[in-house]
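Asker: Just the structure for this:
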Amino acid sequence: MPSPRPLGPFTVQHVGLGCMNLSHAYGQPPSAEQAHTLLHAALDAGVTLFDTAALYGFGANERLVGPVLAPHRDRITLCSKGGMAGVAGEDGVLRRVIDGHPKTLRQNCEDSLRRLDTEVIDLYYLHRWDPRVPIEESVGEMARLKEEGKIRALGLSEVGVATLRRAHREHPIAALQSEYSLWSRNAELGTLAACRELGIAYVAFSPLGRAFLTGALQDVTSLVAGDIRAAMPRFAPAAYARNLQRLAPMQAIAQEAGCTLAELAIAWVLHQGEHIIALPGTTSVAHLHEDLRGGTVALNAQTLAALDALFPPEAIVGDRYGPQGQREVDTEKFPFEQR
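Answerer: The predicted structure follows:
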């Protein structure tokens, strides 16, 4: 297995586990028993980075993973996120709300600690920057949580270079978590380089393109109710059909490299920099092991160049989020993306 990679004050394996889809986002989640089986398989396989959030299942994901991971806290890095969580309206229905005010972040953190059944969260992210609140105020409160021993390191998610630099001046940022894959390459507009310069780990979520890069999702009309991909422009049937045309050439590259599509996609992400950590998610033990094997695949310069040529950003049809989601992320966008 390749050498572990730094993540702030921690050292973790280069492929972690995003726990979101054990409770949230891609339709009907697995049973608690199935989720526990996956988590134990990840522990047995040597995964050391586990990532959850207050938003996932409106707290259900933290309640799910906390008891399973608790006996192993001395050998794993546990991450969660606040600043975007479920808030009950007057009708009692929980709705997603972005709120970066210090008081809210403190409450989010304390709620997460209770759900995770832990005294400290190793890496705590601001899930989305709330533009109503200066980033320095949000990060300043997170720094106070660190001083109080409630978290050990600070992270940000889906912010651009300017916001990242402002935050890092307020308090050192250990990690930036944002989407990065062959078909989502906004990180190359500046944040990858800024993280390298500042000594910040880049945690790449959705390195498999939300299953697109695995080849397993051929028919997006079959997405079940509640699957967030159904609202993403690049998963709209017409756009997706055009995007799928890139998978046959990618399969040929994978065959030449002696690996699967998923392994190739993970390997490509990790080859983009020693400061990058891949964070795939899955509900399948078989897919978990496939993702981890991707971290062992060595790609030569010719293969990397072929993949870059196959997936130029301007060739991908559809934005990665719908208009509302696009407005909620601070990451740099290509000129052809909606704003």
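
Asker: okay, CA-based contacts and neighbour counts for the rest of this
Answerer: Will do.

Asker: Give me the residue at the spatial middle of this protein.
Answerer: residue 205 (2.7 Å; Cα atoms, centre = their mean).

Asker: so residue 152 sits in a helix?
Answerer: No - in this structure, residue 152 is strand, not part of a helix, as judged by DSSP: H, G, I helix; E, B strand; the rest coil.

Asker: Now for it, how many residues are close by?
Answerer: By other Cα atoms under 10 Å, 21 other residues sit near residue 152.

Asker: Same check on residue 221?
Answerer: Residues near residue 221, counting by other Cα under 10 Å, number 10.

Asker: Please generate a structure for the following sequence too, so the two can be compared:
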Amino acid sequence: MEARQLGSTGPTVSALGLGAMGMSDFYGPADEAESIATIHAALDAGINLIDTGDFYGSGTNEMLIARALRDRKREDVVISVKFGGMRSPGGGFQPVGADVSAAAVQDRLAYTLRRLGTDYVDIYRPARLNPAIPIEETVGAIKEMIDAGYVRHVGLSEVGAETIRRAAAVHPIADLQIEYSLMSRGIEERILPVTRELGIAVTAYGVLSRGLLSGHWRADRELSVADFRGHSPRFQGDNLDANLRLVDALREVARERDATVAQVAIAWVLSRGDDIVPLIGARTRERLAESLGSTDVRLAPEVLARIEAAVPAEAVAGTRYNAVGMSILDSET
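Answerer: The predicted model follows:
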């Protein structure tokens, strides 16, 4: 597995990371034994970056990761944690926004360390910007946790260029976690130039656009009530039909490369630069194995051009979150 450094000050990680969110939340029921087996398979394949959030499954995702890592060396794994999402007992999100205050940094980190069964987190990041809480306060509080030995690096998530600059003025930032795929290319105009100027890596989630670019999605697929894609604009009605036509066009390119749609989509993100690390949201060993095959896909410039012509950014139908979700994204302002 190729290694990439997260920014000029961050840790060295595998070229692919594993996003564990779907193992506990948002995509419907998951099999715990298969989830743990998938984490083990990822580690055995050379993936050392695991991403989670303390609000994924209201803490159960962190406990799942702890069980999976019980017999592994802690220093061999880079654990990235988002915090701040406010949940309700019914599983929804509270409308008050993310709590990323200085007090919340210490409080949420304390619970995270206990659930993960570790004495430090490699990368700690606010899940979303709260306009009422200056990013300087949040990053400053994480810096204090670095000084105390509980955190190794500061990360950011879904913030725009101005916020990135303000955060980096307080403490070096290892990486920005943000959605980036053939269907979500909004970072290219303003955000990516700033991260590169400041020596900040990008850990890209949603590289398969929540499954649309997996090559396995069907228009008639039934979703459980717990699957947030049932409310995602890109998965609705005419939007879904239009997006699946783009996938069919991409499938033709993939066939010529003797690869799957998912492998080509991930390989495209890998090709964007050594400062970009795709997070693979595989929930099973089968899907993980397919995703790992992307590292063997080589894309010449003319193939890259055909891929982007098959899935033009302007042809994607629907926003990546619903109206409420889009309204709280600093990265979209």
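
Asker: show me what contacts whatever residue of structure 2 lines up with the residue nearest to the centre of structure 1?
Answerer: Under the alignment (TM-score structural alignment), residue 205 of structure 1 pairs with residue 205 in structure 2. Taking Cα atoms under 8 Å, 6 or more residues apart in numbering as the criterion, residue 205 of structure 2 is in contact with 19, 177-180, 278-281.

Asker: Superpose on structure 1 and give me the mean offset of the host helix or strand of residue 145 of structure 2.
Answerer: Secondary structure from DSSP states H and E places residue 145 of structure 2 in helix 135-147. Mean deviation of helix 135-147 of structure 2 relative to structure 1 after superposition (mean Cα distance after the TM-score superposition for structure 1): 0.7 Å.

Asker: just to revisit the earlier point, could you single out the nearest of the contacts of residue 205 of structure 2 to residue 319 of structure 2?
Answerer: residue 179 (11.9 Å; Cα to Cα).

Asker: what does the closest one align to in structure 1?
Answerer: By TM-score structural alignment, residue 179 of structure 2 lines up with residue 179.

Asker: Now do the residue nearest to its match when sequence neighbours are not counted against residue 188 of structure 1, distance only.
Answerer: Leaving aside its sequence neighbours, residue 179 of structure 1 sits nearest to residue 205 (Cα to Cα, 6 or more residues apart in numbering; 4.7 Å). Note on residue 205 of structure 1: its distance to residue 188 of structure 1, by Cα to Cα, to the nearest Å, is 15 Å.

Asker: got a list of what the match of residue 179 of structure 2 touches?
Answerer: Neighbours of residue 179 of structure 1 in contact, by Cα under 8 Å, 6+ apart: 158, 187, 204-207.

Asker: go again using 7 Å as the cut-off
Answerer: Applying Cα atoms under 7 Å, 6 or more residues apart in numbering, we find residue 179 of structure 1 in contact with 204-206.

Asker: and residue 160 of structure 1, what does it touch?
Answerer: 191, 330-332.

Asker: Just the residues you listed: which are in helices?
Answerer: Of the positions in the contacts of residue 160 of structure 1, residue 191 sit in helices, assigned by DSSP state H.

Asker: Please flag which of the contacts of residue 160 of structure 1 sit within strands.
Answerer: Using DSSP state E, no member of those sits in strands.

Asker: now the strands for the stretch 201-333 of structure 2?
Answerer: Taking DSSP state E, counting those that start in this stretch, the strands of the stretch 201-333 of structure 2 run over residues 201-205, 276-280.

Asker: Please read the previous query as pertaining to the stretch 1-150 of structure 1.
Answerer: Counting by DSSP E, counting those that start in this stretch, the stretch 1-150 of structure 1 has strands at residues 5-7, 10-12, 17-18, 49-51, 77-82, 84-88, 94-98, 121-126.

Asker: so can I have CSV of the ones you listed showing mean neighbour count and distance to residue 240 of structure 1?
Answerer: Formatted as CSV, the strands of the stretch 1-150 of structure 1 follow (neighbours: other Cα atoms under 10 Å; distance: least, Cα to Cα, whole Å):
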stretch, mean neighbour count, distance to residue 240 of structure 1
strand 5-7, 21, 34
strand 10-12, 18, 34
strand 17-18, 22, 24
strand 49-51, 24, 28
strand 77-82, 24, 30
strand 84-88, 19, 29
strand 94-98, 15, 27
strand 121-126, 26, 31
